[in-house]
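[1] dropping a prediction and its sequence here:
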Amino acid sequence: MVTKPPETRIVDEYRIACDGSGPGLGHPRVWLQIPQDRGWVECPYCDARMIHRDFEGKV
C-alpha cells in the first residue's frame, strides 16, 4: 500500500485556516499561525504543509 504524501500549499498570509479541503472528507476548521522566522506550518489534522510565499523554494 502506497501512502500519498501530505499536501503542500503556498499561501500569502501568515494566519490561515485549514478545513481539510474537501466536502465530507475534511476536518474541523482550525486557524494556524505561520512563524515568520520559519515560514511554514503543518495542520495537526491532515498534515498539509502551508508555506508562506516569501519562503517558497527555501523550505
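    Good, I have the coordinates. All values derive from a computational prediction rather than experimental measurement.

[2] from here on, just use CA atoms for contacts and neighbour counts.
    Fine.

[3] now for residue 47, how many residues are close by?
    14 (other C-alpha atoms under 10 Å).

[4] show me what contacts it?
    6, 7 (C-alpha atoms under 8 Å, 6 or more residues apart in numbering).

[5] and if you look at the one 3 residues further on?
    Counting by C-alpha under 8 Å, 6+ apart, residue 50 makes contact with 8, 9, 10, 11, 34, 40, 41, 42, 43.

[6] then this one, side by side with the first:
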Amino acid sequence: MTTQAPEIKIVDTFRVACDGGGAATGHPRVWLQIPHETGFVECPYCDAKYVHKDFEDKV
C-alpha cells in the first residue's frame, strides 16, 4: 500500500481556509497564513500545501 502525496493548491491570497474538503472526510476549518518569505503553508490536519500564485515556480 502506498501513501498518496499531499494535495497542492495554487491560491491568489495569502490567507486561506482549509477544512479537508468534505464533511465526512474533512477536519475542523482552520485559517492559514502564507508567509511572504516562503510563499506556501501546509495544513496541520491534512498536509495540503497551499502555494501563492506568485511562488508557483519557486516551490
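    Now that the structure is in, tell me what you want to look at. The structure presented is a predicted model; accordingly, all values stated were derived computationally and were not measured.

[7] please produce TSV containing the contacts of residue 50 of structure 1, extended by distance to residue 24 of structure 1.
    Output for the contacts of residue 50 of structure 1, formatted as TSV (distance: C-alpha to C-alpha, whole Å):
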residue	distance to residue 24 of structure 1
8	20
9	20
10	23
11	23
34	26
40	26
41	24
42	21
43	18
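
[8] and those, which of them are buried?
    11, 34, 40, 41, 42, 43 (16 or more other C-alpha atoms under 10 Å).

[9] go through those and name the one nearest residue 27 of structure 1.
    Proximity of those to residue 27 of structure 1 (C-alpha to C-alpha) peaks at residue 43, which lies at 10.4 Å.

[10] burial count for the residue lying closest to the closest one once chain neighbours are set aside?
    Excluding its sequence neighbours, the residue lying closest to residue 43 of structure 1 (C-alpha to C-alpha, 6 or more residues apart in numbering) is residue 49, at 6.5 Å. By the criterion of other C-alpha under 10 Å, residue 49 of structure 1 has 16 neighbours.
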